[in-house]
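>>> sequence first, predicted model second:
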Amino acid sequence: MSTEIQVQPNKMIVSSSPHMFDNTSIPKIMWTVVLALIPAVIFAIYHFGIPALQTLTTGSISAVVFEAVAQKVLRKPITIKDGSAFLCGLLMAMTLPPAVPLFVPIVGSFIAIVVAKHSMGGLGFNIFNPAHIGRAALMASWPVLMTTWTNVSTKVDTFTSATPLNILKQQGYDELIHLFGSQQQMYKSLFFGLRNGSIGETSVLLLLIGGLVLIYKKYVDWVVPVSMIGTVAVLTWIFGPHGLFTGDPLFHIMAGGLMIGAFFMATDMVTTPITRKGKVIFAAGCGLITVLIRLVGGYPEGVCYSILLMNSVTPLIDRFIQPVRYGRK
């Protein structure tokens, strides 16, 4: 640990590191991420209607309540104003189908906050992304509810109640294009969010804008989303439906939860590696596992499980990928 020595007349003051300060704080970061998600949230409510609003509200508020209760029981200072619990509940709710029964986001928030976060020591000590732990537990408990995609929108006419990744997995790429009408129409629907899926599988455009805001604010390292999305793009182009190098990487980039996962989940400061090289390895691993699950596995989507699996490898990455010590080459 370095020290700083300040010499004053007849007095020497020694202070410990750090010696650099700025106005960034946990509440500022958390609420900025929430604001970055607001455009996508508003569009999701417009697209899916009242059920999406109910699911998002229930998930966010219940997460805050569980945070306060857990800290009260553990006799810790109550820090619900820092926005971390609200953000966790919001992200967890955005991974759910819009019309799930309201007990589902409540249970998900409980698992995310109490089990995945506070059982490990609270903010800064959790090994796994709490929002995705909540979703994974819900998927294992109620797989039918978590994979029932009812078209509840009265605002936008979507083409089917199934998700694009579900159609790709069950019927193939050619049938997917046929249902959309054309490849260009499919790209348009995915980019602007005119399709079915989880609440967070909305407008790629709005999620991208929110992610770029976080990169601009330097709350997110751009190498993580670029590495994850780039890995998915390259691999899905190579391993296409009609042989090598016949894939559609643009579809896989915009389909499912890749955008929200790459910008808002895989960039979690607590559960990802410290060094930039470690972050690249982590993100590339997330992309690789996502493609394996999508193309080979039984589930149509693999973003959630890929991030959780790579979370478990983060300590190992940090152990072997370390920055050069000061003063050494």
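Now that the structure is in, tell me what you want to look at.
>>> when you work out contacts or count neighbours from here on, use the C-alpha atoms and nothing else.
OK.
>>> tell me how many other residues surround residue 45.
21 (other C-alpha atoms under 10 Å).
>>> what's the helix or strand hosting it packed up against?
For residue 45, the host element (DSSP states H and E) is helix 26-48. If you count contacts as 3 or more C-alpha pairs under 8 Å, 6 or more residues apart in numbering; DSSP states H and E, helix 26-48 packs onto helix 50-73, helix 84-94, helix 204-216.
>>> could I get the ones you listed in TSV, plus columns for distance to residue 156?
Below are the helices and strands packed on helix 26-48 laid out as TSV (distance: least, C-alpha to C-alpha, whole Å):
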stretch	distance to residue 156
helix 50-73	14
helix 84-94	19
helix 204-216	16
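>>> out of these, nearest to residue 22?
Closest approach to residue 22 among the helices and strands packed on helix 26-48 (C-alpha to C-alpha): helix 204-216, 16.2 Å.
>>> so where does residue 160 fall, helix or strand?
Per DSSP H and E: nothing holds residue 160, as it lies in no helix or strand.
>>> show me the contacts for the closest residue in space to residue 248 that isn't next to it in sequence.
Closest residue to residue 248 apart from its sequence neighbours, by C-alpha to C-alpha, 6 or more residues apart in numbering: residue 237 at 5.6 Å. Taking C-alpha atoms under 8 Å, 6 or more residues apart in numbering, we find residue 237 in contact with 244, 245, 246, 247, 248, 249.
>>> what ranges do the strands span in this structure?
3-8, 11-16, 239-240, 243-244 (DSSP state E).
>>> so which of the ones you listed gets nearest residue 308?
strand 239-240 (23.9 Å).
>>> and that closest one, how far out from the chain's middle?
Strand 239-240 sits 25 Å away from the centroid of its parent chain (C-alpha atoms, centre = their mean, to the nearest Å).
>>> again, but for stretch 162-169
The answer for stretch 162-169 is 20 Å, by C-alpha atoms, centre = their mean.
>>> so which bits of it are buried?
162, 163, 164, 165, 166, 167, 168, 169 (16 or more other C-alpha atoms under 10 Å).
>>> tell me the contacts of the nearest residue to residue 268 once chain neighbours are set aside?
Spatially, and ignoring its direct neighbours in sequence, residue 268 is nearest to residue 129 (7.4 Å; C-alpha to C-alpha, 6+ apart). Under the criterion of C-alpha under 8 Å, 6+ apart, the neighbours of residue 129 are 116, 265, 268, 271, 307, 308, 311.
>>> one more to weigh against that first structure:
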Amino acid sequence: MTLRQQSSPHTRGARSTARVMLWVMLATLPGLVAQTVFFGWGNLINVMWCIALAIGAEAAVLRLRQRPLGFYLSDNTAALTGLLLGLALPPFTPWWVSAVAVISAIVMAKQLYGGLGSNPFNPAMVGYALVLISFPVAMTTNWAAPAGLLNGTPGFVETLGIISMGQQTAIDAYTMATPLDVYKHEIGALVADEVRQHPSFGDGIAKGWEWVNLAFLAGGLALLYLKVITWHIPVSVLATLAMTSLAFGSNQDLYAPLSLHMLAGATMLGAFFIATDPVSAATSHQGKLVYGAGIGLLLYIIRTWGSYPDAVAFAVLLMNFAVPLIDHYTPPRTYGHRKPRRGIAHKSSK
């Protein structure tokens, strides 16, 4: 009898990559619904456009690489990349800016490295950072005002026209700076109570933004409950961001308060859905804690003293650079050993 020889692991679980990616996509739905309710149809349109474009870009590259389309497209990773970009980009982002972000993410950050499992950087954040640097005006002036402010919120058809035609005059009628941006640029001349009089703060922490972040938090907790992700990275990101904010930002007349760091911008989306990318993140539990702490620290540093009011993309990409070093010094203990063999001591013992 001939036995089929295969490399380890020999056990197989019920969770395929496609199913895990689908669960992650479903977990983002509360956040997408909250974005649509409070900021209009822009993010929903971006999500549909970015997903379609991501699948198309991946199919084109797979065809050039002579890979089976059905096998690779069915893992849902391209669709998830498009979804995350659609959620992260400003609601009124012109279609061509979204296209550059998606194509860069799929082609440059994923397929040119060999596809799923070979990319050292988070593809969605590569695409986002590229367009943020290349199109700073489009990426900073197209944030939708919360529903009920300014001239209201445009309907689906009008929003589609703004995104597809790039009608800057129409965009200006519905846009507003984000709360993090307002606080960062006005706190130097005003005190905290005066800054909070800006309409973007509403009667709460950051009008609309707190509910969007709470919705993404709910989706992230669902992923933890389903054991799709572990707690190490999101808890480490949020705990480090909170501790750093409490340590350096206790004076709200100088720095953004903890509540704004936690419930404004892309904090919860970044902590639960972006930083936890299984390919580009650290692998061991100890490494994940270090990786998440680095992201949380960089988030605060860039938000407070950097040029950008939000910093999820740059924080994640910078820590992606550090992942090989983190994994090298934080391997798990192997069976039969009391301590993990790591770093210089491990090399010198060979």
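Great, that's in hand. Because the structure is predicted, anything quoted here is derived from the model rather than measured.
>>> just the buried residues of the contacts of residue 129 of the first structure.
Of the contacts of residue 129 of the first structure, these count as buried by 16+ other C-alpha under 10 Å: 116, 265, 268, 271, 307, 308, 311.
>>> can you find the partner of the fourth one in the second structure?
Using TM-score structural alignment, the partner of residue 271 of the first structure in the second structure is residue 280.
>>> aligned partner of the residue nearest to residue 268 of the first structure in the second structure?
Under TM-score structural alignment, residue 129 of the first structure pairs with residue 122 in the second structure.
>>> gap between its match and residue 105 of the second structure?
Distance of residue 122 of the second structure to residue 105 of the second structure, computed by C-alpha to C-alpha, to the nearest Å: 8 Å.
>>> do the same with residue 196 of the second structure
36 Å.
>>> the two - which one has more neighbours?
residue 105 (29 against 21).
>>> pretty sure that one contacts residue 119?
No. Applying C-alpha atoms under 8 Å, one finds residue 105 of the second structure not in contact with residue 119, separated by 10.4 Å.
>>> quick revisit: how about the contacts of residue 129 of the first structure in TSV, adding distance to residue 145 of the first structure?
Putting these into TSV (distance: C-alpha to C-alpha, whole Å) gives the following:
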residue	distance to residue 145 of the first structure
116	22
265	23
268	27
271	28
307	22
308	21
311	26
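>>> for residue 216 of the first structure, state which of the residues you listed is nearest.
Nearest member of those to residue 216 of the first structure, counting by C-alpha to C-alpha, is residue 268, at 16.0 Å.
>>> the first structure: which residue goes with residue 291 of the second structure?
For residue 291 of the second structure, the residue aligned by TM-score structural alignment is residue 282.
>>> check residue 310 of the second structure too.
Aligned partner of residue 310 of the second structure by TM-score structural alignment: residue 301.
>>> hmm, that match is touching residue 294, no?
Yes. Look at residue 301 of the first structure against residue 294 with C-alpha under 8 Å: they come within range, at 5.3 Å.
>>> on that earlier part again, can you give me the distance of the match of residue 129 of the first structure to residue 130 of the second structure?
For residue 122 of the second structure, the distance to residue 130 of the second structure - C-alpha to C-alpha - is 12 Å.
>>> spit out the contact partners of the spatially most central residue of the first structure.
For the first structure, the residue sitting closest to the mean C-alpha position, by C-alpha atoms, centre = their mean, is residue 265 at 2.5 Å. Residues near residue 265 of the first structure by C-alpha under 8 Å, 6+ apart: 129, 307.
>>> quick one: residue 183 of the second structure and residue 256 touch, right?
Yes. Using C-alpha under 8 Å, residue 183 of the second structure makes contact with residue 256 at a distance of 6.5 Å.
>>> which of the contacts of residue 237 of the first structure are buried?
247, 248, 249.
>>> if you look at those, which of them are in helices?
residue 249 (DSSP state H).
>>> ok, so of the buried ones among the contacts of residue 237 of the first structure, who is nearest residue 26 of the first structure?
residue 249 (35.7 Å).
>>> give the equivalent position in the first structure for residue 66 of the second structure.
Looking across to the first structure (by TM-score structural alignment), residue 66 of the second structure lines up with residue 75.
>>> deepest-packed of the helices and strands packed on helix 26-48 of the first structure, please.
Highest mean neighbour count among these (mean count of other C-alpha atoms under 10 Å): helix 84-94, with a mean of 27.
>>> so where in the second structure does it end up aligned?
Counting by TM-score structural alignment, helix 84-94 of the first structure pairs with residues 77-87 of the second structure.
>>> how close does the matching stretch sit to the first structure?
Here the mean offset of stretch 77-87 of the second structure against the first structure after fitting is 0.8 Å, by mean C-alpha distance after the TM-score superposition for the first structure.
>>> what does that stretch contact?
Contacts for stretch 77-87 of the second structure (C-alpha under 8 Å, 6+ apart): 18, 21-22, 24-25, 32, 43-55, 58, 98, 101-102, 105-106, 116, 123-125, 127-128, 274.
>>> now stretch 302-310 of the first structure
Counting by C-alpha under 8 Å, 6+ apart, 128-129, 132-133, 135-136, 257-258, 261, 265-266, 282, 285-287, 289-294 sit against stretch 302-310 of the first structure.
>>> show only the entries of these found in helices.
Using DSSP H, the members of these that fall in helices are 132-133, 135-136, 258, 282, 285-287, 289-294.
>>> might you report the residue contacts of residue 247 of the first structure?
For residue 247 of the first structure, counting by C-alpha under 8 Å, 6+ apart, the contacting residues are 236, 237, 238, 239, 240, 241.
>>> map the first one onto the second structure.
Yep, that's residue 236 of the first structure we're talking about. Using TM-score structural alignment, residue 236 of the first structure sits opposite residue 245 in the second structure.
>>> make sure its match is actually in contact with residue 300.
Yes. The pair residue 245 of the second structure / residue 300 is scored as a contact, 7.0 Å apart, by C-alpha under 8 Å.
>>> excluding its backbone neighbours, what's nearest residue 92 of the second structure?
residue 142 (5.0 Å).
>>> swap that for residue 58 of the second structure, sorry
residue 106 is the one closest to residue 58 of the second structure (C-alpha to C-alpha, 6+ apart), at 6.3 Å.
>>> from residue 244 of the first structure, how far off is the aligned partner of the one you found in the first structure?
By TM-score structural alignment, residue 106 of the second structure lines up with residue 113 in the first structure. Distance, residue 113 of the first structure to residue 244 of the first structure, by C-alpha to C-alpha: 43 Å.
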